[in-house]
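# Just the structure for this:
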Amino acid sequence: MRISFQFIQYNLGTTHPKLYFMENRDLIFIHTQENSHSIPASFCCSSKASFTNWLIGRLPGYNLIASPEMNAMQSLYFVKHGVKVTAGPVHKIMLGKYGPNKGGIIQQLNINGSAHLFINCHLDSKSPELRHSQAQKILSFASSIAIEPENILMSTKLHSSVFLNSSKQNIHCNKLVLFGDVNARLSCTELEAAQIIENAGLFVVKDKNQPLKMSNPVISEAQIYKTLRDFDELNNGLLQLKERNVIDFAPSYKLNRGQLFYQLRKPGWCDRIFFSDDVTTEKTKYYQVKVPGSDHLPVVLEGTLVV
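Below is the predicted model of the structure:
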C-alpha cells in the first residue's frame, strides 16, 4: 500500500509557525523544538495547546492521533480521515544537563498494520562528540523497544495464541524515522564559512551584526551549498540512518536572508530527516521553506510511504 506523507521539522525559536505550506497528504507529521520553557513566550510558544489548536483548525480533514511532548519539544501526528494509522506507546529520553531543551521522543505508529518508530530529537549544540553520543543513546534505546503484541499481530499477521502468555515479546521495530534539530554543524570555522560564502559571491558578510546582503553571484546558490556540504558533519548520515535525498538547499540554521549573521556563528544543516534502510519510500522531495522569524527554517520531506 502507498500512503502519501509530508514530514515537517521546525525548531520554532520564538516564532509563530506559519505552516501554510502544509499540503493535502495522507499523513502530516510535525516535529518541533524550542516551543516552550527554554525561550521567551510568544503566541504559540507560550502554550503548546495554542499551537495544537491552531494546527487542528488548519487541518479539518485530519485526525490528530498523537501529540507527545517533553519540555520544549512536541510531536504532532495528523492522519487524513479514512487512512489506517494507529498510535502505540511513546517513550522519552532526557539528555544530560540540557533536560528542559534537549532529548528525544519516540512514538510508535502502526501504518496500515506496519509498526514504525518516529523519533523527534534535539541534540547538543556545542560538541560533535556529545551529539554523536546522544544520537547513539537515542537510537540504541529505540532499537531495544519491544513492540506491543497487538501491533506485532497487525504487522506480521501471526496468530494471537502466540502471545497469550506474555504481555510483550522481544520483537523490535527496525523501521525508524528520525527528524529533529540534530544541530549538525560545518567542520570549518565560523570565519571560513563566511569566507566561502563571500568568495562565492552569494552574500557579502562585512559585519557580524549586520544583515546578510546579496551580492552579484558569480556562481549559483546550488554550487555554494555543494561546497559547504563538503564540511557537513553528517555527510555520511546519522549513525545507521540516512537521508533519502541529497541536500540541495541552504543551511536551515543562521543563514536567513534579511537576518543577522548572528555572532558569525556557523550556519549549518541542523534540521534533518533520516530513515533506516527498512523504511520504503518513493518520489521524495526534500526542501526548505523560507519562513521568517526563527533562526531556523522549516525543513520538509514529501513523498510516498510503501507499507
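
# From here on, just use CA atoms for contacts and neighbour counts.
Will do.

# quick one: Glu150 is in a strand?
No - using DSSP: H, G, I helix; E, B strand; the rest coil, the assignment for Glu150 is helix, not a strand.

# and Ala87, how many neighbours?
Neighbour count for Ala87, taken as other Cα atoms under 10 Å: 17.

# and what of Glu233?
For Glu233, using other Cα under 10 Å, the count is 19.

# Tell me the buried residues in stretch 275-282?
Judged by neighbour count using 16 or more other Cα atoms under 10 Å, the buried positions of stretch 275-282 are Phe275, Ser276, Asp277, Thr281.

# hmm, who's touching it?
By Cα atoms under 8 Å, 6 or more residues apart in numbering, the surrounding residues in contact with stretch 275-282 are 174-178, 240-244, 303-307.

# Please repeat the previous calculation with a cut-off of 10 Å.
2-5, 116, 118, 173-179, 237-244, 302-307 (Cα atoms under 10 Å, 6 or more residues apart in numbering).

# Please report how far Leu176 lies from Leu64.
20 Å (Cα to Cα, to the nearest Å).

# Compare these two (neighbour count), which wins?
Neighbours were counted for Leu176 and for Leu64 using other Cα under 10 Å; Leu176 has more, 22 against 17.

# which residue ranges form the helices in this structure?
Assigned by DSSP state H, the chain shows helices spanning 48-58, 128-144, 149-156, 190-199, 221-229.

# Give the other helices and strands that the third one contacts.
The helices and strands touching helix 149-156, judged by 3 or more Cα pairs under 10 Å, 6 or more residues apart in numbering; DSSP states H and E, are strand 85-94, strand 103-111, strand 114-122.

# Give me the buried stretch members for the first one, please.
Looking back up the chat, that one is strand 85-94. The neighbour-count check on strand 85-94 (16+ other Cα under 10 Å) flags Val85, Thr86, Ala87, Gly88, Val90, Lys92, Ile93, Met94 as buried.

# Could you single out the nearest of the residues you listed to Ile147?
Within those, distances to Ile147 taken as Cα to Cα reach their minimum at Gly88, with 8.6 Å.

# just to revisit the earlier point, in JSON lines, list the helices of the chain along with mean neighbour count.
What follows is the helices of the chain, written out as JSON lines (neighbours: other Cα atoms under 10 Å):
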{"stretch": "helix 48-58", "mean neighbour count": "14"}
{"stretch": "helix 128-144", "mean neighbour count": "16"}
{"stretch": "helix 149-156", "mean neighbour count": "18"}
{"stretch": "helix 190-199", "mean neighbour count": "16"}
{"stretch": "helix 221-229", "mean neighbour count": "17"}
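
# would you turn those into JSON lines with distance to Val79?
Converted to JSON lines, these look like this (distance: least, Cα to Cα, whole Å):
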{"stretch": "helix 48-58", "distance to Val79": "11"}
{"stretch": "helix 128-144", "distance to Val79": "23"}
{"stretch": "helix 149-156", "distance to Val79": "18"}
{"stretch": "helix 190-199", "distance to Val79": "40"}
{"stretch": "helix 221-229", "distance to Val79": "34"}
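
# Let's see this one next, to set against the first:
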Amino acid sequence: MPSIKLITWNMKGDVPDCEISELFDKYYDFYVIGVQECENSILKSFFANSKKLWRQKVDMFISRQGPYSLVGESEQNAMLLQIFCKQSLVSQISCVHIQKITLGQYNLANKGAVSVSFCFNGVPLLFSNFHLFKAFEYYQTRVVEFQRYLQKFSREMCIHQQPNTHPLSRFKQAFLLGDFNMRVSCSREESDFKSFDQRRALDQMTNFQSLFNLRDISQVEFEPGYKMNLQGGYTQTCVPSWTDRILVADSNINNAIDDKLKILKHSYCPICQKYHKYKLAKNNSVEMDQLQGDVYVDSQNIQMEATSYKSPMIIGSDHQPVIGIVEITGITKSLQLKMCSE
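A predicted model of the protein is given here:
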C-alpha cells in the first residue's frame, strides 16, 4: 500500500526564506512536488529559468527523511514537477515519461502543465502540475485551457478516446495539482460576512470539477490560501480563494480477473504504448511466495484514500502551499518487474 505525499506551491517568483520542514516530515514511499513561479517570475523565466536554489533546498530536506531517488522531473518556464521515491522501490518502477504542455496565449509557456507518468508494479500513474490563467472574470479562459490540455495530452500520448470516457481514464490514478486560479464568486466585502460553507459553495472549482469529472482528493476543510500578505492575513484587493488544489481523476477501466489463479494476462500500457505482462491473484489471501512470474496485481479494485488534505501556514508567498497525503490500495509488491513487451 504505497503512501504518496503531494505538495503544490505558487512561490511568487522566489525561493521563500522560511522553514519548510512541515512539507518534508516523514519517510513516505513517494514525494510529488509541484511548484509554480519558482525562483523567478513568469516573465523573467522566459530569459532565465534556473531553479537551482529550490532544487538544493528540496534535496536537503528530503534527504533527512531517508534515501530517495528521483523518478523524474518536468520543467517549463517557472513550473517544476519533481517525483522522488524510496530507493528500495526503484526496481518496481518502469515506463517513466516526461511531458510539457503549453497553454498560454499564442501557445506561449507562461501557462501550462508539466507531467510525469510511470508504471508502479505495472500500474500506470499520472501526475500533472498546472498553472492556469488568473483573475475571477477569466473562468471560461481556464476552462478552455484545460480542454486544450486534455486534447494535447491525448494526442501526444496517442490515446484514442472512447465515447463517454475520460481522456485520463487509461491511468489507474491521475493526480492533477497546482495553481488552477479558481476564485470565490462574490465581492471582497461580501466574503467577510459569509460563512466557510457559503464561500465554499461559491467556489468556481465546483463547476470546473463537474465539467471535467474531477474531484479534490478529499473535501476542502482548510481556509483559502490566496491572497495572503506578509503578516499572514488576507489582502484587501482579492477575494480569499482556494486557487491551489490537488485533484484526482479516477480510472473507470478495470482489468478482467480470470476465474483461475495464475493465468497470464496482458494489460495495455498508455505510457509506452505496449503491453505489460503480469499475473493476477484471485484474492488477497494468496501468499506472494506461492506465485511465480513477472508482475502481480492481486486486485482489480485499485483505490485511493486521502489521509490528509490541508494548507499549512508558511509565510513566504502570497499563496499558501497545499499538501495532501494519499494511500493507494490494491497494488501488490512484485517479485520481479518485467518491462513492457509487445
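
# hmm, back to that, could I get the helices and strands packed on helix 149-156 of structure 1 as TSV with distance to Pro292 of structure 1?
Below are these laid out as TSV (distance: least, Cα to Cα, whole Å):
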stretch	distance to Pro292 of structure 1
strand 85-94	30
strand 103-111	26
strand 114-122	21
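
# just checking, which of the buried residues of stretch 275-282 of structure 1 belong to strands?
Secondary structure from DSSP state E places Phe275, Thr281 of those in strands.

# Max pairwise distance over the buried residues of stretch 275-282 of structure 1: which two?
Ser276 and Thr281 (10.9 Å).

# re earlier: can I have the buried ones of the contacts of stretch 275-282 of structure 1 as a ChimeraX selection?
Entered in ChimeraX, the line below selects the buried ones among the contacts of stretch 275-282 of structure 1, by 16+ other Cα under 10 Å:
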select :3,4,5,116,118,173,174,175,176,177,178,179,238,241,242,243,244,302,303,304,305
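
# Tell me how many other residues surround the residue mapped onto Pro68 of structure 1 from structure 2.
Here Pro68 of structure 1 is matched to Ser74 in structure 2, going by TM-score structural alignment. The tally of other residues near Ser74 of structure 2 (other Cα under 10 Å) stands at 20.

# What separation do you get for Ser74 of structure 2 and Ser251 of structure 2?
With distances taken as Cα to Cα, Ser74 of structure 2 is found 23 Å from Ser251 of structure 2.

# next one: His131 of structure 2
Counting by Cα to Cα, the gap from His131 of structure 2 to Ser251 of structure 2 is 23 Å.

# do the same with Asn129 of structure 2
19 Å.

# Also Lys274 of structure 2?
Lys274 of structure 2 is 19 Å from Ser251 of structure 2, by Cα to Cα.

# Same check on Leu43 of structure 2?
37 Å.

# Now do the counterpart of Phe120 of structure 2 in structure 1: how many residues are near it, please.
With TM-score structural alignment as the matching criterion, the partner of Phe120 of structure 2 in structure 1 is Ile111. Around Ile111 of structure 1 there are 21 other residues, counting by other Cα under 10 Å.

# ok, Ile111 of structure 1 touching Phe118?
No - the pair Ile111 of structure 1 and Phe118 fails to qualify as a contact (Cα atoms under 10 Å) at a distance of 11.4 Å.

# Show me what Glu34 of structure 1 lines up with in structure 2.
Per TM-score structural alignment, Glu34 of structure 1 is aligned with Glu37.

# One more: Tyr262 of structure 1?
Using TM-score structural alignment to pair residues, one finds that Tyr262 of structure 1 aligns to Thr235 in structure 2.

# how close does its match get to Gln198 of structure 2?
Counting by Cα to Cα - Thr235 of structure 2 and Gln198 of structure 2 are separated by 20 Å.

# again, but for Asn77 of structure 2
For Asn77 of structure 2, the distance to Gln198 of structure 2 (Cα to Cα) stands at 36 Å.

# Same question for Lys44 of structure 2.
Computed as Cα to Cα, the Lys44 of structure 2 to Gln198 of structure 2 distance reads 38 Å.

# try Lys5 of structure 2
Going from Lys5 of structure 2 to Gln198 of structure 2 by Cα to Cα gives 29 Å.

# ok, now Ile328 of structure 2?
Taking Cα to Cα, one finds Ile328 of structure 2 at 32 Å from Gln198 of structure 2.

# cool, Cys158 of structure 2 as well?
For Cys158 of structure 2 relative to Gln198 of structure 2 (Cα to Cα), the value is 42 Å.

# for Lys52 of structure 2, same thing?
The gap separating Lys52 of structure 2 from Gln198 of structure 2 is 42 Å, by Cα to Cα.

# so Ala41 of structure 1 touches Ser50, yeah?
No - taking contacts as Cα under 10 Å, Ala41 of structure 1 lies outside contact range of Ser50: 12.0 Å.

# Leu186 of structure 1 pairs with which position in structure 2?
Correspondence of Leu186 of structure 1 to structure 2, assessed by TM-score structural alignment: Val184.

# Give me the neighbour count for its match.
Val184 of structure 2 has 23 neighbours, counted by other Cα under 10 Å.

# wait, isn't it in contact with Asn207?
No - assessed by Cα under 10 Å, Val184 of structure 2 is found out of contact with Asn207, at 11.6 Å.

# Need the counterpart of Arg142 of structure 2 in structure 1.
Here Arg142 of structure 2 is matched to Arg131 in structure 1, going by TM-score structural alignment.

# no, scratch that, I was asking about Gln56 of structure 2
Counting by TM-score structural alignment, the partner of Gln56 of structure 2 is Asn53.

# State the distance from its match to Ala135 of structure 1.
From Asn53 of structure 1 to Ala135 of structure 1 the distance is 31 Å (Cα to Cα).

# got it, and Ile106 of structure 1?
For Ile106 of structure 1, the distance to Ala135 of structure 1 - Cα to Cα - is 13 Å.

# Find residues that contact each of the two.
Cys121, Phe141.

# now, which of the contacts of stretch 275-282 of structure 1 lie within strands?
Reading strands off those with DSSP E, I get 2-5, 116, 118, 176-179, 302-306.

# out of the residues you listed, who's nearest Leu12 of structure 1?
Phe179 (14.1 Å).
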